[in-house]
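>>> When you get a sec, could you give me coordinates for this:
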Amino acid sequence: MSLFYSFTDYDIIQKPTWVGFKNFTELMHDELFWKSLYNTFYYTLFSCPLGVVVGVGIALLLNLKVKGMAIYRTIFYLPSIVPFVASSILWLWLLDPQFGVINALLENLGIPGPGWLVDPQWSKPALILMGLWGVGGPMIIYLAALQDIPNDLYESADIDGATWWQKILFITIPMLTPVILFNLIMGLIGSFQYFTQAYIMTRGGPNDSTLFYALYLYNNAFSYFHMGYASAMAWILFAIVMSVTLLIFKSSARWVYYGGE
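You can find the predicted model right below:
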C-alpha cells in the first residue's frame, strides 16, 4: 500500500488521488529533502565506523583476565538497555551548554565548552557522541566472538615472537570480521532510520542541522499529512539502504574471513 500511496496525493482523510511520479519529482527539488539526506549520511558516515572501533576496543579490554570483570561488563552493557526516551532526557542534561556536566568538566580543564545541541556545527557531533554511549549491544557480540577465537592461534604467535599489536592485527581482527560485518550492516540500517533521539532532543533544530531523513519523513506523514509524499520518501530510503547493504556485502569478500575457507 505504501508503494501505491507513493504515486498518489493522500492526506489520510480523503481518498488518494493518483499523481504518478509527481511526489518523486517534487522530492528532487525539495531543499529539506536533500538537507535531511545530508544529515543522515553525515551521521552514518561517522557513527558507524566509530561504533565499530569503540565496540571492538571495549570488547578487547573486557576480554582481559582481571578480577571483577563481570561487574565491568555489566556496567558497559547497561546503557544499551536504557530506553531511548530516558537516555535522551539524560543527555539533554549532560549536553546543556550552561549547566551540563560535560561542559563543566571541559571548563575545569581550561577548555571552553561548545554549544552542543544549540549550535548547528556541534549538534550532529553531539548526537554521534551520545550514540557511542550505547555501544554495549554490539560490544557483547564482539566479546562473544573474541572468546570463540582458538587459543592455539595466540600460542603459535607467541612462539613466533609476535607482539600484542601483531596478534590483534593478524589474528583477532581477521577472526572478528564476520561479526564486524554483521554489526556494521545493523548499524547502517539503524543510522539511516535515526529518529527517536532527534525527535525528543532537537525536533530537527537548530537550523535543520539535526533534521534526519526519518524525522522529515515523519513530519510529512503525521504533521503535514502528506502521506503520499512520505511514502515516496520511504521507498527512496528503502532503495538507499538496500543499495548500501548490497555494496557492503559485495565488498565483504575482500575483507571478511571465515574460518575453514
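>>> C-alpha from now on. contacts and neighbour counts both.
Fine.
>>> Just give me the neighbour total for residue 228.
Residue 228 is flanked by 29 other residues according to other CA atoms under 10 Å.
>>> Next: residue 163.
11.
>>> if I look at it, how far off is residue 42?
36 Å (CA to CA, to the nearest Å).
>>> Let me know whether my guess that residue 240 is in a helix holds.
Yes. Using DSSP: H, G, I helix; E, B strand; the rest coil, the assignment for residue 240 is a helix.
>>> Stretch 78-89: how far from the chain's middle?
Relative to its chain's centre, stretch 78-89 lies at 15 Å (CA atoms, centre = their mean, to the nearest Å).
>>> Kindly list the longest helix within the chain.
helix 31-62 (DSSP state H).
>>> One more, so I can put them side by side:
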Amino acid sequence: MTATGDVAAPVSDPIAGRTSPGRRPHRMQKIEHRAGFAFLTPWLIGMAALTLGPMIYSLYLAFTDYNLLSSPQWVGLGNFRAMFADDRFISSVQVTLLYVVVSVPVVLIVSMLVALLLNTGLRFIKAYRALFYLPSLLAASVAVATLWRQIFGPSGLINNLLSLVGIHAQSWIGNPSTALGVIISLNAWAFGATMIIFLAGLRQVPSELYEAASVDGAGRLRKFVSITVPWISPLIFFNVLMDTVHAFQAFTSAYVVSGGSGGPSDSTLFYTLYLYQKGFTELNMGYASAMAWLLVIVLGVFTGLFFLSARFWVHYGDR
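Below is the predicted model of the structure:
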C-alpha cells in the first residue's frame, strides 16, 4: 500500500522476466551472424583465390628460378642478389625515382593552382570541373598514351608547331634527355582527380577565417600558408600519398610511349616496365616476383614513414 492508499504496481524484473524489446534472443543473433557470413562467402572465396593465393605463390616464386615452362627451382636469395648486380635494374630504379620526384610535385602544384582558381567563384564552374577532370579518366588508357606518342613523334603536332617558327626539333620520345619528360607531361596533364579533391577541401574552409585574417592585415600568401594549408592538410596528405604510390606503379604510359623497350638508352625504363620484361618477355618469373615483392616492401616502408610524419604537419580536429 502507498501513502495514498493505492496498491503499488508490481515491478517486473527484466532479467528474470521476458527479454527487453531492445534485446534479441540469442538464437536470432546466431541466425543473423550466419546470414552475414553466408553473404560474405563469395567475397572471401574471391579474396583467397584471386588475391591471397597468388600473393603467397608469388612470394614463393621470388626465391626460385622459374621460367613458366619447367618446375620452379629453389635458389634462395639468388634473385635478390642478381637484382643489385643488374645494371638495367639499377637504371630502372633511378628512372622511377626521378619520375616520382619530378612528376608528383608537378601534379600537386598544378592541381592546387587550378583548384584555387576555380574556387574564386568563376561562372560555369561545373563545366570547368568536368573539363579538367576528364583527362584523369583517360590518361591511363592505351589510346591516350598512343596519341601522346604521336604528338611528340618526329612528325607530330609539337614539331609541326615548332616548324612554323623555324625550329626543327627531333623526336621528343627518341631523345634520351626528353623522353622521360614526355611521360611526365602526360601524367601532369591528368591532374583532374587531385584537383577535384583539393577543390572540395578549399570550399570547406570557413570564410570567417579569411575575413579575420584580412582585418589583421594578412595578404594572400599569408592566408594560404596560415589558413588554407593547415585546413586542407589531410587532403594534401592523401593526395601526396596516393599520387606517389601511383607514380611508383606507373606502367601503361611508359610501355606505350617507349614501345615496350624502355626508350632510348633506357631513359624511360620504369621499374614496372622492367619487371614486365623480365617476367613476360624473358620468362624469368622468379626474378620478376622478387622485383614485385621488393616494390611492395619499399611502398610499405614509405607509407609507414609518411604516416609517422603526418603527426607533425597534418591537422584534423585541432585546427
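>>> So residue 43 of the first structure is in contact with residue 128, correct?
Yes. Residue 43 of the first structure lies in contact with residue 128 (CA atoms under 8 Å); the separation is 6.7 Å.
>>> higher neighbour count, those two?
residue 43 (22 against 19).
>>> which residue sits closest to the counterpart of that one in the second structure, ignoring its sequence neighbours?
Aligned counterpart of residue 43 of the first structure in the second structure: residue 99 (TM-score structural alignment). The shortest distance from residue 99 of the second structure to any non-neighbouring residue, by CA to CA, 6 or more residues apart in numbering, is to residue 184 (6.9 Å).
>>> where's that neighbour, which helix or strand?
Assigned by DSSP states H and E, residue 184 of the second structure falls within helix 179-189.
>>> residues in the first structure matched by that helix, start to end?
The alignment of helix 179-189 of the second structure onto the first structure (TM-score structural alignment) spans residues 123-133.
>>> Have a look at how far, on average, the helix holding residue 184 of the second structure is from the first structure.
If you overlay the two and look at helix 179-189 of the second structure, the average distance to its match in the first structure is 0.9 Å (mean CA distance after the TM-score superposition for the first structure).
>>> which of the residues in that helix are buried?
179, 180, 181, 182, 183, 184, 186, 187, 188, 189 (16 or more other CA atoms under 10 Å).
>>> Tell me who's in contact with residue 73 of the second structure.
Neighbouring residues of residue 73 of the second structure by CA atoms under 8 Å, 6 or more residues apart in numbering: 64, 65, 66.
>>> One more: residue 167 of the first structure?
Taking CA under 8 Å, 6+ apart, one finds 154, 157 in contact with residue 167 of the first structure.
>>> Against residue 108 of the first structure, how distant is whichever residue in the first structure pairs up with residue 278 of the second structure?
Here residue 278 of the second structure is matched to residue 220 in the first structure, going by TM-score structural alignment. For residue 220 of the first structure, the distance to residue 108 of the first structure equals 44 Å [CA to CA].
>>> Residue 132 of the first structure versus residue 144 of the first structure, what's the distance?
Residue 144 of the first structure is 20 Å from residue 132 of the first structure, by CA to CA.
>>> actually residue 166 of the first structure, not the one I typed
Applying CA to CA to residue 166 of the first structure and residue 132 of the first structure gives a distance of 27 Å.
>>> before we move on, what about residue 189 of the first structure?
Using CA to CA, we find residue 189 of the first structure at a distance of 16 Å from residue 132 of the first structure.
>>> Kindly report the same for residue 6 of the first structure.
Residue 6 of the first structure sits 35 Å away from residue 132 of the first structure, going by CA to CA.
>>> Residue 109 of the first structure now?
22 Å.
>>> show me the contacts for the most centrally placed residue in the second structure.
In the second structure, the centroid-proximal residue (CA atoms, centre = their mean) is residue 242; its distance is 3.1 Å. Contacts for residue 242 of the second structure (CA under 8 Å, 6+ apart) come out as none.
>>> Where does the counterpart of it in the first structure fall, secondary structure wise?
Mapped onto the first structure by TM-score structural alignment, residue 242 of the second structure lines up with residue 186. Here residue 186 of the first structure sits within helix 173-192, counting by DSSP H and E.
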